[in-house]
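*Asks:* Next comes the sequence, and after it the predicted model I'd like to discuss.
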Amino acid sequence: MLLIGNEDPTLRLLVNTVIMGMICGGAFALAALPQAVVGFMVPLIAGSAIFMITDAGPVNGIFAIMFGILTAIIMAGSLLHSKMLIRRVAAELEAREKTSVIELLLKSFEENSSDWLWRIDAERRLRDVSSRFAEAAGTDQKELEGASIQKLLKKLQSLGTAAAKDLLLNIRARRAFKDVTIPISLGGQQLWWRVTGEPCFDETGAYIGYRGVASDVTDTKLAEQRLSYLAHFDPLTGLVNRASFYDLIADHFAQSRSGSCFAVHFIDLDQFKAVNDTMGHAAGDRLLEEIAARFSSVVAPPDTLARLGGDEFAVLQRSGTSTDAAAALAQRLIDASVLPVEVNGDIFRVSASIGIAMAPSNGADGETLLRSADLALYQAKDAGRSTFCFFHTGMDDIAQERRLLGSELASALEAGELCLHFQPLIAAGTGEPAGFEALLRWQHPTRGLVPPSTFIPIAEQTGLIKAIGGWVIEEACRTASSWPEHLKVAVNLSPAQFEGSSIVEAVRSAITEARLDPQRLELEITESLFIAQPEDVLDKLRQLKGMGISVAMDDFGTGYSSLSYLWKFPFDRLKMDRSFVSAIEHDRIACDILRAISSLGRSLGMSITAEGVETEAQAKFLQGIGCDQLQGFLFSRPLPVENMPVYFLQPVIRRHRGEAGAQPDAGLFLKTGNQARSPL
């Protein structure tokens, strides 16, 4: 302070300037240490205060005040600068700590995840390549480090793909992108990467490259492709499925010229259910694969073959198709299907029934055209199967008639419109009735007598056959209980009566309610009964036979495996099919078949019945080969219940007319039959 008060102004100015420079420099030099700033500045401020008190000079006093203010400002500024410096250092330390944590987490993520991180610089060269990235790319880290991203995409055979072009375009435009799926080829395998990235900039805003994450999504992509395939193709045969086939027809209608002709074939395999149910679904699947391969060899592009489900197939025959071309294709499909098929060493034979609809004459849209083809398929099956039919307008009327009959049949039983007629079973040796076969009839209030061939298939399709079949058994047993005790009653059973119902309990209840001797009841079945669940059917038949009921095989000789069923189950009777009987007088092969059946039956201890006998020559031949019973219009048509008393009294009436000495033989009933001969 003494120097400050020196009389020499020059010296005083110099000293003050030096002192002020030392004060400012010291304050800023010690800014990082707040305590040192305080220790340095407080003595100066205190000295200024003392000088101001001890020196009363006006100039020195003013100078001291200014000096104190300046030092105070310098100290405050130094303290503020120190505080800001400390905060910045703390922030930097915190940022470094966060960066370390992030790097640690990213490293852990990459090591333990199926994803990997990637980074490129401003020249689009790979940087900081991780081991996970190198492994996914099938190369070495050192080789990838510094390589251009174009070089990597070229190595992975992805450079020219649309996805890779989109990726590079985004990078050039410095746009962020997400979930870009790139196909790659690695080690001969087709893989897919999903890539996400964003551009990076430094503190000054300068572009420094890209960073992002990538992952292998091959499994997901394959699953998506599989789902897409299943949505459009049949997994068993690889053919177009139902949904895609319907879409193809709709597209073809939309794309075809006005009046353009094309065909749709609906195909259903005959006898397939027998294979599927008796040999198992695995054998059925192999059979379908073989049939699909055969159909594929017949159907050539631009035509399309599809599997609609089960044993149903379809063909879209393209524009320009004529009815002749459609018929030729249908016949080739049938010819391909009828060839024997070997499955697990077993030989199977199936065939195909086909319904054909022509566009646009049979339908102006897909739904109508497919419905027309379906109706034609039903007609083909009714025509005997293993054939094809074209749709015609009358089929709509037939389908409508069937639906109406089905609706009316549902109430026919409750309305008492169903009834039984009984056709005699004549003992071949004596010509006398040994029993009667119960035949179902529908006396419709407006249609009259509806033949069984019309309504029985409808009853089976709608499921009404179970209720109707139960009523037939009950009514037949009740009626037979009033006959002479030596007469039996035969009842036909439908395969549907064995499905999901207790036929054994139904029969037991019927004979108990009617008080009928079980030995007077004979149940007739066909080979089709064994198609579904043969072991279950055989078990139920054994239970019925154990009750004393007779079991007969109807329509024998028309199936393909009758002998196997005769070996599995001891039938009481075989009924020769009417198709053989009607050929007796003009077909020697039919006669030989009938002789063989009769011989087989006798050797197995079974009785033989011939149905459909209409002439004396047929009756004599059948008697000669050893048939036990004869049935047909030669003897009598089926009789309603109210006419049966007259039938029973005929021998008494004949004796009363002086014919008591006549030998009872088939001729006695022949006259009755000739008088009453009429269609069913």
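*Replies:* That came in fine, so what should we check first? Numbers count the residues shown, from 1 in each chain.

*Asks:* CA atoms for contacts and neighbours, from now on please.
*Replies:* Noted.

*Asks:* Tell me how far the nearest residue to E198 once chain neighbours are set aside lies from A231.
*Replies:* Distance criterion CA to CA, 6 or more residues apart in numbering; nearest residue to E198, sequence neighbours excluded, is A176 at 4.2 Å. According to CA to CA, to the nearest Å, A176 stands 34 Å off from A231.

*Asks:* ok, structure two:
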Amino acid sequence: MSVAHVKAGSPVRGRRAEGMGLPGIEDELRKQNDRFSAAVENMSHGLCMFDADERMIICNGNYISIFGLNAEIVQPGIRFFDILQHSVDIGVASHSAEELYAIRKPYIDRAKPSTYEETLSDGRIINISHRPLASGGWVSIYEDITEQRRAEQELKEQHRRFDAALANMSQGLLMYDADGRLIVRNERFLELYHVTPADFPLGMSHRDALEQLARLGIYAEIDIDGEISKTAACLQAGEMRSTYRHLADGRTLLVVRQPMSGGGWVATFDDVTERRRVEERMTHLAHHDTLTNLPNRSMFRERLDQALGEATDLAIFSLDLDRFKAVNDTWGHPAGDWLLKCVAERLQRCLRNETDVVARFGGDEFVIIQFNPKGAGDAEKLAKRIVDIIGKPFRDKSRDMHVGISVGIALSPDDGRDADTLLKNADMALYRAKSEGRNVYRFFEPGMDAMVRARRALETDLEAALRRREFELDFQPIMNIASGEIVGAEALMRWHSPARGLVPPDDFIPVAEEIGLIVPLGEWALRKACTVAAGWPHGLRIAVNVSA
């Protein structure tokens, strides 16, 4: 609506009226009214002015719009109470006219500026500012602050959620502004470091925080200047930075620094002590034998490949226990496990220094790397020491366990320049050692390859022989010397191989023992001997030698 004109005859301020005729004064007054109307109408807020009799003098369009009033009703001269009644009639007011008047009357009567808020029926919030006029009456400014209050409420809710999140985080948190000053700190941070809020007040710098951690003895060692420069470099690049911090009490914390878009950064602190222990344990288990805690095949191969890459002279020892199966069969697997752990300890004591490596490949197989031996003589000294120490009895629970060890040795670079060749040649030397009586050591020789192939072919034929029924029993009479009578017979096993002919027992019995075939061979021999003896005259005995 258009703003009502100021009453005629009002003095024109800022200009002198003397010397002007009535037409000039009226013209000047009209111009001032136009300027005043334009200013009031273009205000961003609603405005309404009342005289001492509580009648409206002027109002602007925003006032009418805010309350949704009828511009034809709300005209200059209308009483303030009637405007309130009109707002009630159109449903915009949330109270009766009398209640609204009672609420506003104290503010109107005050002789000083005042401000209050009114909530309309549609939920909008209007901020009303009263300013008294010197001539009586007042002017009110109306501002719709609904969105502002909603934004403030949302911000308050965000702060509440933020505080709740900080309080319930499993991680400690520090937030720094763009100047590197601490602006947020949660309770979990204080708990993790066993410190108080006074130790880390808001406003302290990043350097102050690091120096405080060092001063309190929480960080045993820390390069403060280096830490600050690294953090600054990552933040400048917009990159996250993670570091593990080892505390003086033995715990490990993961510290992650994340830059913020508006400058500054957030640092989180997570106690990863148990996780790191599990990870380290898993890494250890992936590279070590669970029974003896020696390096396993995987770790041994890594060390061997590394050493060969450095062109280091090496001696590779392939070791296999003798008579270990007898221990397992006699005393049980727990005793066998105990023996393997004892063997591992003795082998470690045999080594010259911490550089040499002993590993367990599985079962009763061990392997050693001897670094920088002074020729074959050094390797031979170690081999003799191993054979001698392992050959001594192992005492457990008042019982002695006796085993031996066979050793095959390959030298680098003479016997091979890569891991596969060296291990294969050490195994060939081990085959030779076992075939020559056991509890001995042998160095690799080029001709051993043919011998190993022959040995493996013998093992293959032997495994098939029982299935093909190539074994027979010969019976050697047992005579009573005093009477000259035959009292029984001893069963002797013979192997008639289609390819090898008659194979002597001394050639295949030791091999059968090593490859685990001796037990089924013994069972076959017993059954066969008993079947044959069943047809003998009464009183004759049968003897069968069975390997343990």
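*Replies:* Perfect, thanks for sending it. Keep in mind it's a predicted model, so treat the numbers as computed, not measured.

*Asks:* roughly how far is the lengthiest helix in the first structure from the heart of the chain?
*Replies:* Counting by DSSP state H, the longest helix found in the first structure is helix 58-112. The chain centroid and the centroid of helix 58-112 of the first structure are separated by 72 Å under CA atoms, centre = their mean, to the nearest Å.

*Asks:* From the contact counts, what lies against that helix?
*Replies:* helix 9-29, helix 34-54, strand 115-120 (3 or more CA pairs under 8 Å, 6 or more residues apart in numbering; DSSP states H and E).

*Asks:* now the ones you listed in TSV, with mean neighbour count and distance to L464 of the first structure?
*Replies:* Shown next, in TSV, are those (neighbours: other CA atoms under 10 Å; distance: least, CA to CA, whole Å):
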stretch	mean neighbour count	distance to L464 of the first structure
helix 9-29	14	108
helix 34-54	15	104
strand 115-120	22	63
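
*Asks:* Generate a markdown table for the ones you listed, with distance to L493 of the first structure as supplementary columns.
*Replies:* Converted to a markdown table, those look like this (distance: least, CA to CA, whole Å):
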| stretch | distance to L493 of the first structure |
| --- | --- |
| helix 9-29 | 116 |
| helix 34-54 | 112 |
| strand 115-120 | 68 |
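
*Asks:* now the counterpart of L351 of the second structure in the first structure, nearest residue through space, not along the chain?
*Replies:* In the first structure, the residue paired with L351 of the second structure is V299, using TM-score structural alignment. Spatial nearest neighbour of V299 of the first structure, excluding adjacent residues (CA to CA, 6+ apart): L305 at 6.6 Å.

*Asks:* With K381 of the first structure instead?
*Replies:* S353 (6.2 Å).

*Asks:* show me where the stretch 501-650 of the first structure has helices.
*Replies:* 503-514, 534-546, 562-568, 578-581, 588-603, 616-624, 644-654 (DSSP state H, counting those that start in this stretch).

*Asks:* Flag every buried residue along the last one.
*Replies:* Taking 16 or more other CA atoms under 10 Å as the neighbour-count basis, helix 644-654 of the first structure is seen to contain the buried residues 644, 651.

*Asks:* quick check: the helix or strand just after it aligns to which part of the second structure?
*Replies:* Following helix 644-654 of the first structure in sequence order, the next helix or strand is helix 666-675 (DSSP states H and E). Alignment note (TM-score structural alignment): helix 666-675 of the first structure is unmatched in the second structure.

*Asks:* And for stretch 378-395 of the first structure?
*Replies:* By TM-score structural alignment, stretch 378-395 of the first structure lines up with residues 431-448 in the second structure.

*Asks:* Between the two ends of the matching stretch, what distance do you get?
*Replies:* 9 Å.

*Asks:* Can you give the contact residues for it?
*Replies:* Residues outside stretch 431-448 of the second structure that contact it (CA atoms under 8 Å, 6 or more residues apart in numbering) are 322, 383-384, 387, 391, 404-410, 415, 425-426, 428-430, 451-452.

*Asks:* In PyMOL, how would I select the buried members of those?
*Replies:* Command for PyMOL that selects the buried part of those, burial taken from 16+ other CA under 10 Å:
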select buried, resi 322+383+387+391+404+405+406+407+408+409+410+415+425+426+428+429+430+452
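
*Asks:* Out of the contacts of stretch 431-448 of the second structure, list just those in helices.
*Replies:* Those of the contacts of stretch 431-448 of the second structure lying in helices (DSSP H): 383-384, 387, 425-426, 428-430, 451-452.

*Asks:* Output those in JSON lines; the columns should cover distance to E191 of the second structure.
*Replies:* As requested, those are exported to JSON lines (distance: CA to CA, whole Å):
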{"residue": "A383", "distance to E191 of the second structure": "57"}
{"residue": "K384", "distance to E191 of the second structure": "59"}
{"residue": "V387", "distance to E191 of the second structure": "58"}
{"residue": "N425", "distance to E191 of the second structure": "60"}
{"residue": "A426", "distance to E191 of the second structure": "58"}
{"residue": "M428", "distance to E191 of the second structure": "62"}
{"residue": "A429", "distance to E191 of the second structure": "62"}
{"residue": "L430", "distance to E191 of the second structure": "60"}
{"residue": "M451", "distance to E191 of the second structure": "70"}
{"residue": "V452", "distance to E191 of the second structure": "66"}
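
*Asks:* Just the closest of the residues you listed to T268 of the second structure, please.
*Replies:* Distance to T268 of the second structure across these (CA to CA) is lowest for A426, with 53.6 Å.

*Asks:* Isn't the closest one up against I316?
*Replies:* Yes. Between A426 of the second structure and I316 there is a contact under CA atoms under 8 Å: 6.5 Å.

*Asks:* count of residues packed around the equivalent of S483 of the second structure over in the first structure?
*Replies:* Taking TM-score structural alignment, the alignment pairs S483 of the second structure with T430 from the first structure. Here the number of neighbours of T430 of the first structure (other CA atoms under 10 Å) works out to 14.

*Asks:* Is T430 of the first structure within a helix or a strand, and which one?
*Replies:* Counting by DSSP H and E, T430 of the first structure is found in no helix or strand.

*Asks:* Could you point out the longest strand of the second structure?
*Replies:* strand 486-497 (DSSP state E).

*Asks:* Find me the equivalent region of whichever helix or strand comes after that one in the first structure.
*Replies:* Note on strand 486-497 of the second structure: by DSSP H and E, the next helix or strand toward the C-terminus is strand 501-503. Residues 448-450 of the first structure are matched to strand 501-503 of the second structure when aligned by TM-score structural alignment.
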